[in-house]
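Undergrad: only geometry, no sequence info:
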C-alpha cells in the first residue's frame, strides 16, 4: 500500500487512538516503528513482510528478516525478540521451501542477538514472509524522523535500485550473478549503521524501504518541518539499474509513489525519466537515511565506509517549508 492510501486509511486513527504519556512515538509522524515507555525502558515495536526477492529460500528469509529488523535499528534500538509472519501458499511450492525461509530468518535473528518466540501462519495465494519485532532503546537517545535540523548533512548507508533490479531478475532480464551485489547488501543488517549513528549524535533517521528515497525523505521533512536538498550526482546506485530501466523494467508501486512525492519535489537538476525512477524506486532492506550535524558527518561517513557500508553524503537540510529539492 502506498503512502497516500495509507494516510487516507490511518488518518482518522491519529485522533481516535488514545496516545497516553507512555507513547513516545505513535502514528502522528509516520515513523518506522512505535515507541512505548515502560519502567525506564523504551520498547520499540514494528511489523513488516515482503514477497520473494530471489530463488533461494534461505536468502529470502534472511533478507525479509533484515528488512523487518531495520525499523528497530532506524529508531536507534536493538531487537529483543520476534514473531514469524508467514503467508504461505497451500500448493505449488517445492518441499523444503518454507523451512528454508524460516532458517534464513533465524540466522538473521541470531546475528542480531534477538530471540524467536513463535509466529503466525495463514494460507495465502501469494507467498509473503516477515517478522513482528520488539526491541529496546535508551529513552533519551531514540532516533526518529522528526529531528532533522537546518545545517544537517544527509547520509545514506546503502545504494538505491533494488526494486527495479528484483523485478528485472523476476522477468528474466538479468541473471542471479547481476543481482548478487544488491542481494548481499539487502542481507546486511542496519545494526552497525544504527550504532554509529547514535555515536555521532545523529539528529534524525529513517530507513529507505517501500516508499523509496523521495517518499521516506518526504516523511522526514514533514515530521521535522524543514526543507531537504538532494545532490543527485551523489546518490549511490546499484550497477544495472539504469540498464533495466532502459529495458522498460519498473515496479507496480513506482507510479503511485511518484504521484505522492512529486508535488513537494522541485527538480532543479533537469532529471530524465530514468533518474526520476531512482528517486521513487521502492527498496527492500534498504539503508538508513541519517540527518547529522555537519561537524559530525565526515567522521560518521568515514566510519560507515570503514565498516563496509557503501555510504554516501547525498544532501543537506535547509530552513524552509516541508519539501524537497534536487540539484545536480
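TA: Thanks, I have the structure now. Every value quoted in this text rests on a predicted model; they were computed, and no experiment measured them. Residues are numbered from 1 along each chain as shown.
Undergrad: going forward, measure contacts and count neighbours with C-alpha atoms only.
TA: Noted.
Undergrad: could you pull out the strands for the protein?
TA: Taking DSSP state E, the strands of the chain run over residues 23-25, 34-38, 41-50, 78-88, 115-123, 128-137, 153-156, 204-207, 227-231, 265-267, 288-292, 312-318, 323-327.
Undergrad: take the one below as the second:
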C-alpha cells in the first residue's frame, strides 16, 4: 500500500520570482520583441491590434458588434490563494472594460507546481477567479492547465461592444484632461508585503483596490466627450500615459502631486520600498519623460510603480470631465481625480 503524504501549504509568494503586474516584461524589452511582428493591415475587420499597445484586440463581427479579446496572467502578488485568484481575474477583465466593452466569457489559464502545492490551494485560486467572474456576470467556460515551475493564473477574456462604443488608448485630443480612477501604490504594497512591512490597513487597502472591477469602462463606451481610455497596470502611470501620448501623437502634462496614493504608500516609498519593475520601467521609457529639476527618486518610483489591477486613465474633453468624475464617484471610485492634460507637442510625458 502506498502512503499518501499531505503537502504542507507553502507561502504562495515564495514559489514565484515576481508577482502581479510586476512580472510583465519591461516596456523596452517588449517593444524589441514586437518590433518584427508582421503587419495586420491585411485584416480589415481587425479594428485594434498591436499598433498602439492597446489593452485588447478588437474584431468587427458585423455593423453592430465588435468582439474584444485579451489575455492576462501572472504569478502571486499575495499569499492567500483565494485572494490571488480574485486579483488575477479582476486584472484580466479590466482590459475588456478599458475598451468600453461588456465581458461575456472567460477561459482560465492555469500553471501550477503540482508537486509543491496542495490541490486545495489550487482549487482556492480557481474559486477566487470564478467568484470575480460570477460578480461580473461572466462564465468561466473552460481553459488550459500545465504543470509549471511557478504558480501562474489568469484569464482569456472576451467582450462585446458596439462600434461607436469602442474605446482605444490612442484617441486623445489636444486639451483633453486625464482622469485616474484608482490610487497608486499597489506595487509598493506588494514589495512591503514581501518584506513583512505591510500593516493590516495597507493589506486591506491593497485587496480592496485590486479586486475592484473597472466596470466604469463599460459605462464610458460611447459617452460624449470621452476620447481615450487605458488601464494603468505593469508599466506604471508614466508608462501608460506615455502609450496614450504616443498613440495620439501628443504631449501628456502630468501633475505628480495630483495623483492619488493608497494609504501609507508615500511613507513606504520615502523609506525606499519599491519593486524591481519600477526601476526597469524607468530604464525603458525615461528618455521620453521630462521631470522637474530635483525631482526625488521616491516620487519617480510612485509614478513608475507597477499597478496590479490598477485604475483607468481616461482622456475626456474639459466640458465632459465633471460628468466623468461624478460617474466614477457614484460607481465607487472615490479617489478618481484629474491628474493631467493632453496638449499639442511631441509624444512624451512632462511632469510638473
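TA: Cool, the structure landed. Given the structure is predicted, the values throughout are model-derived calculations rather than measurements.
Undergrad: before we move on, the earlier item: pick the most buried one from the strands of structure 1.
TA: Highest mean neighbour count among the strands of structure 1 (mean count of other Cα atoms under 10 Å): strand 204-207, with a mean of 30.
Undergrad: In structure 2, point out the residues matching that strand.
TA: Mapped onto structure 2 using TM-score structural alignment, strand 204-207 of structure 1 spans residues 228-231.
Undergrad: what does stretch 221-238 of structure 1 give?
TA: Per the alignment by TM-score structural alignment, stretch 221-238 of structure 1 matches residues 245-262 in structure 2.
Undergrad: repeat for stretch 71-78 of structure 1
TA: Aligned by TM-score structural alignment, stretch 71-78 of structure 1 falls on residues 95-102 of structure 2.
Undergrad: What lines up with residue 127 of structure 1 in structure 2?
TA: For residue 127 of structure 1, the aligned residue in structure 2 is residue 151 (criterion: TM-score structural alignment).
Undergrad: before we move on, what about residue 48 of structure 1?
TA: Using TM-score structural alignment, the equivalent of residue 48 of structure 1 in structure 2 is residue 72.
Undergrad: show me what contacts that match?
TA: By Cα atoms under 8 Å, 6 or more residues apart in numbering, the residues touching residue 72 of structure 2 are 88, 91, 92, 154, 155, 156.
Undergrad: what's the closest non-adjacent residue to residue 142 of structure 2?
TA: residue 107 (5.0 Å; Cα to Cα, 6 or more residues apart in numbering).
Undergrad: what's the average distance of the helix ranked longest in structure 1 to structure 2?
TA: Ranked by residue count under DSSP state H, the longest helix found in structure 1 is helix 57-74. For helix 57-74 of structure 1, the mean deviation from structure 2 after alignment is 0.7 Å (mean Cα distance after the TM-score superposition for structure 1).
Undergrad: what about that helix, distance to the chain center?
TA: Computed by Cα atoms, centre = their mean, to the nearest Å, the chain-centroid distance of helix 57-74 of structure 1 equals 10 Å.
Undergrad: Mind giving me the packing neighbours of it?
TA: strand 41-50, strand 78-88, helix 97-111, strand 128-137, helix 176-187, helix 191-199, strand 204-207 (3 or more Cα pairs under 8 Å, 6 or more residues apart in numbering; DSSP states H and E).
Undergrad: The same query, at a cut-off of 6 Å, please.
TA: helix 97-111, strand 128-137, strand 204-207 (3 or more Cα pairs under 6 Å, 6 or more residues apart in numbering; DSSP states H and E).
Undergrad: now the angle from that helix to strand 34-38?
TA: Per axes from the mean of the first three to the mean of the last three Cα atoms, to 10 degrees, the angle that helix 57-74 of structure 1 makes with strand 34-38 is 60 degrees.
Undergrad: what stretch of structure 1 does stretch 300-312 of structure 2 fall on?
TA: The aligned range for stretch 300-312 of structure 2 in structure 1 is 276-288, by TM-score structural alignment.
Undergrad: What lies in contact with that stretch?
TA: Defining contact as Cα atoms under 6 Å, 6 or more residues apart in numbering, one finds that stretch 276-288 of structure 1 is touched by 67, 156-158, 162-163, 186, 206-214, 254, 258.
Undergrad: how about a markdown table for the contacts of residue 72 of structure 2, with distance to residue 168 of structure 2 added?
TA: Formatted as a markdown table, the contacts of residue 72 of structure 2 follow (distance: Cα to Cα, whole Å):
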| residue | distance to residue 168 of structure 2 |
| --- | --- |
| 88 | 22 |
| 91 | 18 |
| 92 | 17 |
| 154 | 23 |
| 155 | 21 |
| 156 | 19 |
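Undergrad: and the match of residue 127 of structure 1, what does it touch?
TA: Residues in contact with residue 151 of structure 2 (Cα under 6 Å, 6+ apart) are 75, 111, 112.
Undergrad: if I look at it, how far off is residue 337 of structure 2?
TA: To residue 337 of structure 2, residue 151 of structure 2 is 36 Å away according to Cα to Cα, to the nearest Å.
Undergrad: Please apply the same query to residue 213 of structure 2.
TA: For residue 213 of structure 2, the distance to residue 337 of structure 2 (Cα to Cα) stands at 18 Å.
Undergrad: what about residue 9 of structure 1, how many neighbours?
TA: Using other Cα atoms under 10 Å, residue 9 of structure 1 has 10 neighbouring residues.
Undergrad: Ok, residue 39 of structure 2 next?
TA: Residues lying near residue 39 of structure 2 (other Cα under 10 Å) number 10.
Undergrad: now for residue 2 of structure 1: what does it line up with in structure 2?
TA: Matched by TM-score structural alignment, residue 2 of structure 1 corresponds to residue 26 in structure 2.
Undergrad: That should have said residue 27 of structure 1, apologies.
TA: By TM-score structural alignment, residue 27 of structure 1 lines up with residue 50.
Undergrad: Not counting residues beside it along the chain, what's closest to its match?
TA: Nearest one to residue 50 of structure 2, counting by Cα to Cα, 6+ apart, is residue 57 at 7.6 Å.
Undergrad: ok, that neighbour to residue 344 of structure 2 distance?
TA: According to Cα to Cα, residue 57 of structure 2 stands 27 Å off from residue 344 of structure 2.
Undergrad: For residue 230 of structure 1, give its distance to residue 195 of structure 1.
TA: For residue 230 of structure 1, the distance to residue 195 of structure 1 (Cα to Cα) stands at 24 Å.
Undergrad: any idea how far the residue nearest to residue 50 of structure 2 lies from residue 51 of structure 2?
TA: Per Cα to Cα, residue 57 of structure 2 is found 10 Å from residue 51 of structure 2.
Undergrad: That concludes my questions; thank you for your assistance.
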